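Okay, here's the prediction I keep looking at, along with the sequence it came from:
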Amino acid sequence: MIDLAALQTTQAVAALAGLAALLLLESAHPFFELFRARRERSRHLVRNLVLGAINSVIVAVVFAGLWVAAAVWAEARGLGLLNAVGLPPWAHALGAVLALDAWTYAWHRMNHRVPFLWRFHRVHHSDAQMDVTTASRFHTGEIVLSSLLRLPLIVALGVYAWELVLYETLMFAVVQFHHANVALPPRVEAVVNKVIVTPTMHKVHHSRWQPETDSNYSAMLSVWDRLFRSFRQRERPDEIRLGLDACDDDAFQSVAGMLRTPFAHATPPAPPRRTPHRNNPHTGDVA
C-alpha cells in the first residue's frame, strides 16, 4: 500500500531542497547578471515566493482533497483509460506520468493561444529576472483553472492519487531546474534536452521575441515539443531578452500588481501569431 502522506511530505521537502540548492548554484554561477544588489534579488525572491505560497495554500486547502477523492472514486469503479486496458502497476504508473505530462504541455500551449488564458499566464512571463523562484510565479486564477480541469482529467485517465503526487514531485523539480538562472555545458545540454527541459531550452520560451515565446511549451519531458513541432533553439542564449515589453513597470512586479495583471490592458489579450523572417537577427530552428 502506497503511503500517500509520506509521498506528499517528500514532495514538499524536495521542492524546498531544490529551491535552496538552485539558489546557491545561481549565486555561484549565474548565467545572466540579473540583479544589481542583494536587496533587489531578495525583493524579487520574496514577491515570487509569496505568490507561490498563496497558490500552494489554495491548492492544499481546496483542491488536493478533491483530487484524491476523484482518484479514489475512479479507482474503486475501474474508471479511466489506464484502468480499462488492465496495465501492470509499473506500466500504469508510467502511463499516468506520460499522460499527465502530455496534458501539461497541452494546457501550457492553450495558455498562449487562448486570449482569456493568456491574460493570466502573462504574469509568469512578465518576470524579466527569471530565476528558480519564477517556477512559483503563476497567477492564482491560472492555478484555480488548471486545478479544476485536473478533476475530470484524473477520472478520464484513471490516475491513482499516489501517481499524481509522484508526477507533481518530478515535474516541479524539473520546472525549478529549467527556470534557474544557470546553464549546462553545451555538450551536456545537447544530451539532457533530448530527455527533459533544460534552462537554456526554457530561456528561449521566456524570450521577448514572440516566435520564441510561442515555443518550448514542455514542462518536464521535452519530447512533446519535438513531437508537436514547437521545439526551438537559440545559437546565442546569452542574447535572449527575458520578460514582456509592456510589463516592465514595477507596478506589474509587486504581488498586488501581479494579481491585477490579467485585468490590466498592458498587452494585447493574446500574443500575435507571427512567422519569423529569414533576416531577423534572432536565430532559431523549429523542429
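Done, it's in.

Every contact and neighbour count from this point should use C-alpha atoms.
Fine.

burial count for Asp225?
Look at Asp225: counted by other C-alpha atoms under 10 Å, it has 20 neighbours.

Surely it is in contact with His205?
No: using C-alpha atoms under 8 Å, Asp225 makes no contact with His205, being 11.4 Å away.

list the residues that contact both of those two?
With contacts taken as C-alpha atoms under 8 Å, 6 or more residues apart in numbering, Asp225 and His205 have 215-217 as neighbours in common.

and the comparison structure, right after this:
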Amino acid sequence: MNGILTGSAPTIALALWIALVFLLERLFAAERTPPGNCRRIARNFGLGVIALTTAPLLLILTGRIASGIEPLVPLAALGAAGALIVQLLALDIWTYGMHRAYHEIPLLWRFHAPHHLDEHLDASSAFRFHLGEILISAAARLVPALILGIGPATLLLFEAILTANAVFHHSNIRLPERFERALSHLIVTPAIHWRHHHNRRADTDSNYCAILSLWDRLFRSANPRPRTIGMAIGVEGEHDLGFGGLLAYPFRRRG
C-alpha cells in the first residue's frame, strides 16, 4: 500500500509513471475536481512525504533481518526467477490479507481510516497513509519475509510495483469501459478500487486487492458493482479532516 523503490532507474521510472498518471487524469478526468482540491492534494502529499521517507527504510530493515535467518520455506530449488515470482505473489496475497485486517479489526481501522477519509480520489490518494499504518504494515511483512527469505531488494521491488498500481487504481482517469473491464480481470483498476472507497461501509468492506484482482474473487470479497460517476467517496458518517486531525485520528477518544 505505501513506499518507493530506492535506486536511480526504478525510481526514475516510477516518478515518470506518477507524472504521467497525474497528467492523464487532468486531460481525461472521470470526475470533476472538488473545491479546495489543491489543499486536499497538499494534505495527501504531506502524509505521503512521511510515508515515502519511512517505508523504504523499514523495508530495508525487514529484509536484512529476514536475510540473516534461514527461511522456513527455502526457494533455491526454483531458481532466481522462480523464487522471485513466488515471493512477489506471496507479498501480494499478504497485502490483501493485511488490508482486509485493517477493515475488520477496529484498532487497525483507526490507523487505516485516514486513508478512507479522503472525499475525492486521484493519484495523490495513493500516498495518503498514516505513519502508524506504515509501521504496522512494515512490521507485519516480517512474517512472509522470514518464511520465504525475502530480502531488501525484493521487498523494495514489490513496494515499487504496489505504489505504481496504487497510483493507477486511485486515479481519476476516464478509461474506455471495455478496456478497463478486460484489465480488471488481471489487476485492480479504478472501477474496482473507487467502489472500495464508496462512503457506504458495505462497499468499503470489499475489494481489498492491491495489485492482482484475483484474491478478492478467490476469497469472496469482490464487489460486483463498478464505480459510478458521482458516487460519494469517504467514510460513512464522517468527514475529512485537516493534516493535524488526520495524524491525531487513531488516538481520538470514541463516543
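Cool, the structure landed. All values reported here derive from a predicted model rather than from experimental measurement.

ok, so what distance separates Ala173 of the first structure from Arg236 of the first structure?
26 Å (C-alpha to C-alpha, to the nearest Å).

Please apply the same query to Met258 of the first structure.
Met258 of the first structure is 30 Å from Arg236 of the first structure, where distance means C-alpha to C-alpha.

Leu66 of the first structure now?
45 Å.

quick one: the helices in the stretch 101-250 of the first structure?
115-125, 140-157, 161-179, 186-192, 199-205, 210-213, 223-227 (DSSP state H, counting those that start in this stretch).

for those helices, which one ends up most surrounded?
Comparing the helices of the stretch 101-250 of the first structure by mean neighbour count (mean count of other C-alpha atoms under 10 Å), helix 199-205 comes out on top with a mean of 25.

Ala76 of the first structure is nearest to which of the helices of the stretch 101-250 of the first structure?
Taking C-alpha to C-alpha, helix 140-157 is the member of the helices of the stretch 101-250 of the first structure nearest to Ala76 of the first structure, at 11.0 Å.

matching residues in the second structure for the closest one?
The alignment of helix 140-157 of the first structure onto the second structure (TM-score structural alignment) covers residues 131-148.

distance between the ends of the matching stretch?
End-to-end distance (C-alpha to C-alpha), stretch 131-148 of the second structure: 26 Å.

which outside residues touch it?
Stretch 131-148 of the second structure has contacts (C-alpha under 8 Å, 6+ apart) with 2, 47, 50-51, 54-55, 58-59, 62-63, 66-67, 69-75, 87, 90-91, 94, 98, 108, 111-112, 150-151, 247.

Give me the buried subset of these.
2, 47, 50-51, 54-55, 58-59, 62-63, 66-67, 71, 75, 87, 90-91, 94, 98, 108, 111-112, 150-151, 247 (16 or more other C-alpha atoms under 10 Å).

So which of the residues you listed are in helices?
Among these, DSSP state H puts 47, 50-51, 54-55, 58-59, 62-63, 66-67, 87, 90-91, 94, 98, 108, 111-112, 247 in helices.

Ala248 of the second structure maps to what in the first structure?
By TM-score structural alignment, Ala248 of the second structure lines up with Arg260.

Nearest residue to that match in space, please, no chain neighbours.
Once flanking residues are discounted, Arg260 of the first structure sits nearest to Phe252: 7.9 Å by C-alpha to C-alpha, 6 or more residues apart in numbering.

Measure how buried Val50 of the first structure is and give me the count.
Other residues lying near Val50 of the first structure total 14 when counted by other C-alpha under 10 Å.
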